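Engineer: Sequence isn't available, so here's the structure alone:
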């Protein structure tokens, strides 16, 4: 145990955007990475000065739990969300694939971590040709994850612990097996003819849009968003250039809007708390960079839903907060696209997933500084910080994991940054324990993304790392059990406890609220490009100062805050004058949070 970690909660028993998406968005293609070597693990040194108590408890019934307030769209900003890829989190029935009951069995773990919300990846009925993002029925759950009643029970159990659940809504396309498409593809006229985008005849191309022809009786080619199995729903065209283009207010596009509104209302009535919306910015075709037509559609749909469910939470996969918040979303992801700045922090590489080829800011051996990221991020934050929550992610099911390229201390520093920045942070399952990317064969259309979707490892002493206790083949292989929950909870200086303490600080300090003000000290960057110093200030006056050194050499920083009080540190942090915190010496890959 680290000598300064005595007050950390003690352990207790366990209870790349893909290429097709980039093309569909007309945006830069995300890079994929293939790891061949493992970064040597360096000892993680963390210190916390915030006292906490072990909040674990054995419960026989859910009713015996102490009720916690459930986050709503008006209280999101002090929380932390957690993304779960359902087939890879926990298997309750020993069939080798994760399920709703498995998630229920691990809710106490998430509560102990401090999570206030879960984003549940695609879980509706699907042939799973793209990991569930090819929906066959929007109001039916995928049977491999359990029953409708199981999902409703998951809502109830999560709510009892003060955890909201948002579902994944995929409004831009369906599976080719969806009944809507089957009727639209028929040779005879049906009410669903214009619910999808069809060209005038089978030999006509898509006029710049990806299309499939010759597959169905209907005399036309259909537009797809990604794979052949994902026909694009018709929300109209902002610019009509072909005879088969329809305006956004045509009957087919209007019917799709109405259907999505009813789908959202249905799941909210069942207990869901909201939605993360897949590709929210790309509904209307030929919408240009302004996305005016798409914004208008979302304003209409969300206003209808909120008239009945005013506390519903909506998070967009948009990546342009000025547009997403105008459209009505509460939070927007700062996506890991090349060219928007975020990829510079932890995924700045075009080569296989190896440390020596990585030029990320948080790779202490790289020369990448903070200036370019800040030049891209700060103008977006300044224009939108009062309108919504521009949210940092640790990763997701579409991009490479932080591990093993970044070592454990570097990942710890990344989390110090993520969890002290504005917005609503999202932690991808397993990132809090350093679950590594794995180079494995594709599964269900994952291709390079598959390596970020491997099973959660709960305990290396249990079969299949505790993910599944049965003998059935696993959904994806358990390639590495060295990073597991049991081991991390036993180590007081682990990445898990580091993240747990940061989440607790975020929830308790008004200055770390997602809407609190942000001010960077840009004067340091010319001399110290791998140093970030920034202040977060709540409108009531509470203020904290964060200083971090992402480089591999110690740096002395003058903070000019003699009365500052240290709240949290990561790595080697010292003060030349113990009674005066106006000057701090930051060791390699270290950071500190100070109350000022």
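Structural biologist: Good, I have the coordinates. Bear in mind the structure is a predicted one, so any value in this text is a computation, not a measurement. Numbering: from 1, shown residues only.
Engineer: Only C-alpha atoms from now on, for both contacts and neighbour counts.
Structural biologist: Noted.
Engineer: Test my guess that residue 545 contacts residue 584.
Structural biologist: No. Look at residue 545 against residue 584 with CA atoms under 8 Å: they stay out of range, at 11.9 Å.
Engineer: Burial check on residue 469, number of neighbours?
Structural biologist: Residue 469 has 17 neighbouring residues, counting by other CA atoms under 10 Å.
Engineer: With residue 307 instead?
Structural biologist: Close neighbours of residue 307, defined as other CA under 10 Å, add up to 9.
Engineer: Check residue 308 too.
Structural biologist: 12.
Engineer: quick one, what contacts it?
Structural biologist: residue 265 (CA atoms under 8 Å, 6 or more residues apart in numbering).
Engineer: Look up how far residue 300 lies from it.
Structural biologist: 13 Å (CA to CA, to the nearest Å).
Engineer: now residue 503
Structural biologist: When CA to CA is applied, the distance between residue 503 and residue 300 equals 35 Å.
Engineer: Likewise for residue 216?
Structural biologist: Spatial separation of residue 216 from residue 300 under the definition CA to CA is 33 Å.
Engineer: Now residue 556: closest residue in space that isn't a chain neighbour?
Structural biologist: residue 585 (4.3 Å; CA to CA, 6 or more residues apart in numbering).
Engineer: The one you found contacts residue 555, doesn't it?
Structural biologist: Yes. Under the criterion of CA under 8 Å, residue 585 is in contact with residue 555, at a separation of 5.7 Å.
Engineer: try this one next to it:
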């Protein structure tokens, strides 16, 4: 594979509302991000992905955009953004933005014009259906029908997500041209590319027929008929050719519904995107379709197998985007480590487990200090609209109120959106006033202020992982192939990154028991380990939650 500039990046995702408040209003902002660039540079970050900062009524925290080329007032101004860009560039940090083009806000001028005049061309920018009753039984991602009736007409509009997020009509060529012009404007400002939101929803089954219900509400999840539908390739190819290729932009697609046998089309040599996020490992704890109120019991081997299957499929055709956290997931410490969520050694094992997988690694804010899930006492403490929907759907499906609350405490997207824990002061160094969303905990142990001064901390462990990945002598950890080692112990994860020059073996024990296993090849060096490992000539012994990265001799036994 030809080497691309973005393959060696270390990407850090910022949820701007919760990263750093610079003006004392309890909401994070662009100037707050700028003030923390030295922190990110010190950690070793080379690229930041900033979740939506555009003008929005914030029905879905910025994923409902009312002006694609203006900054939300709570985040600052376009001048603030340009300052952020310049300061990031001065530190060698690239900037990615979120691209949200499956839908807009219902407050976008296009949609307002469509409402004001049924004959307007903007009616064609969205999906409207004339009908005296709901056109079909499709359920939106956030619950309820995908159809919302206009107040004074027998007309419904379509929304995959919240009713304040009407879907754009990608079948309309004029709409697509407007989208392409907007994308080009941002690329002209010097951003390196985009994380692309919900992009596999832009093509619908145009028959709009009802399908078999899958819930007590009589509805059926719209993903079955509006995600990764035949014909989407026409739109995605055009999007790439018109916008991304001319700027050599990196694109990371949120592309649920893409099967492994389709990966070549999406991320192959002439694929639509640079890479896509695979959510199979992230969603192993819920039934297919991310129905939180239907939890799934799993074991470490299930997690390892999902990573293994994903990595091998991606390696065949393109490039990966390994991650364990983002703004739509609960905290990885709580999800993957369970009772060991507060154990720094276990959090280090989790870091090593994924960081040297095949692809460009992504770190989410707070992951590097081991932030954990919160525990809210009532529904009124939640902001996330999806959590509120899951609570009510769980109740409708037979859960008690306590059971439904426990489900969303565990799985809520709010877990990742609480303020970044810079220190253990009243508002954790995020703001001087009560933040927009209550903090998770006032913990010195899980704060930046404590960990950056402790060379045994999780933060330092991430810093060392990043430094290793950047070393010319460890280039194999970036570009090398991946192969997985089958072990008898189902709670140990082992994989090898290798090329014709070097071979590196990652070993991770995600159990609370000591484990021992044989080595196939002699060990040249121990690059990193999280404590307590013992190494003999042909055996490694790892303590509970022990993990290590070893350099092997290269004798072809891959």
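Structural biologist: Perfect, I can see it now. It should be emphasised that the depicted structure is a prediction, and the values quoted were computed from it without experimental measurement.
Engineer: What does the superposition give as a TM-score?
Structural biologist: Scored by TM-score structural alignment, normalised by the length of the second structure, the superposition of the two chains gives a TM-score of 0.80; 481 aligned residues with a CA RMSD of 2.8 Å.
Engineer: more crowded one of residue 503 and residue 300 of the first structure?
Structural biologist: Taking neighbours as other CA under 10 Å, residue 503 of the first structure and residue 300 compare with residue 503 leading, 24 against 16.
Engineer: quick one: that one and residue 80 touch, right?
Structural biologist: Yes. Residue 503 of the first structure is within contact range of residue 80, at 6.9 Å (criterion: CA under 8 Å).
Engineer: the strands in the stretch 251-400 of the first structure, which residues?
Structural biologist: For the stretch 251-400 of the first structure, the strands identified by DSSP state E, counting those that start in this stretch occupy 274-277, 313-316, 331-333, 389-391, in order along the chain.
Engineer: Provide the aligned range in the second structure for the following helix or strand past the last one.
Structural biologist: Secondary structure here is assigned by DSSP states H and E; on that basis, the next helix or strand after strand 389-391 of the first structure toward the C-terminus is helix 408-418. Aligning helix 408-418 of the first structure against the second structure (TM-score structural alignment) gives residues 344-354.
Engineer: how big is the offset of the matching stretch relative to the first structure?
Structural biologist: Its match in the first structure and stretch 344-354 of the second structure itself, once the structures are fitted together, sit a mean 1.2 Å apart by mean CA distance after the TM-score superposition for the first structure.
Engineer: longest helix in the second structure, by residue count?
Structural biologist: Longest helix of the second structure, by residue count under DSSP state H: helix 300-317.
Engineer: Could you quantify the relative orientation of that one and helix 344-355 as an angle?
Structural biologist: Taking axes from the mean of the first three to the mean of the last three CA atoms, to 10 degrees, one finds helix 300-317 of the second structure and helix 344-355 inclined to each other by 30 degrees.
Engineer: quick one: secondary structure of the residue of the first structure most remote from its centre?
Structural biologist: Relative to the average C-alpha location in the first structure, and by CA atoms, centre = their mean, no residue lies farther out than residue 188, which sits at 42.7 Å. In terms of secondary structure, residue 188 of the first structure is coil; the call rests on DSSP: H, G, I helix; E, B strand; the rest coil.
Engineer: Kindly provide the distance from the aligned residue in the second structure for it to residue 520 of the second structure.
Structural biologist: Using TM-score structural alignment as the criterion, residue 188 of the first structure maps onto residue 118 of the second structure. When distance is defined by CA to CA, residue 118 of the second structure is 71 Å away from residue 520 of the second structure.
Engineer: helix/strand/coil for residue 20 of the first structure?
Structural biologist: Residue 20 of the first structure - assigned by three-state DSSP - is helix.
Engineer: gap between it and residue 265 of the first structure?
Structural biologist: Here the criterion is CA to CA. By it, residue 20 of the first structure lies 30 Å from residue 265 of the first structure.
Engineer: Kindly report the same for residue 129 of the first structure.
Structural biologist: Computed as CA to CA, the residue 129 of the first structure to residue 265 of the first structure distance reads 27 Å.
Engineer: just residue 76 of the first structure next, same as before
Structural biologist: Here the criterion is CA to CA. By it, residue 76 of the first structure lies 20 Å from residue 265 of the first structure.
Engineer: same question, residue 565 of the first structure
Structural biologist: The value you get for residue 565 of the first structure to residue 265 of the first structure, if CA to CA is used, is 48 Å.
Engineer: Can you list the buried residues in stretch 433-444 of the first structure?
Structural biologist: The neighbour-count criterion (16 or more other CA atoms under 10 Å) identifies 433-440, 443 as the buried residues of stretch 433-444 of the first structure.
Engineer: Would you format those residues as a markdown table with secondary structure and distance to residue 569 of the first structure included?
Structural biologist: Listed next are those as a markdown table, based on DSSP: H, G, I helix; E, B strand; the rest coil; distance: CA to CA, whole Å:
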| residue | secondary structure | distance to residue 569 of the first structure |
| --- | --- | --- |
| 433 | helix | 19 |
| 434 | coil | 19 |
| 435 | coil | 23 |
| 436 | coil | 25 |
| 437 | coil | 27 |
| 438 | coil | 31 |
| 439 | coil | 34 |
| 440 | coil | 36 |
| 443 | coil | 40 |
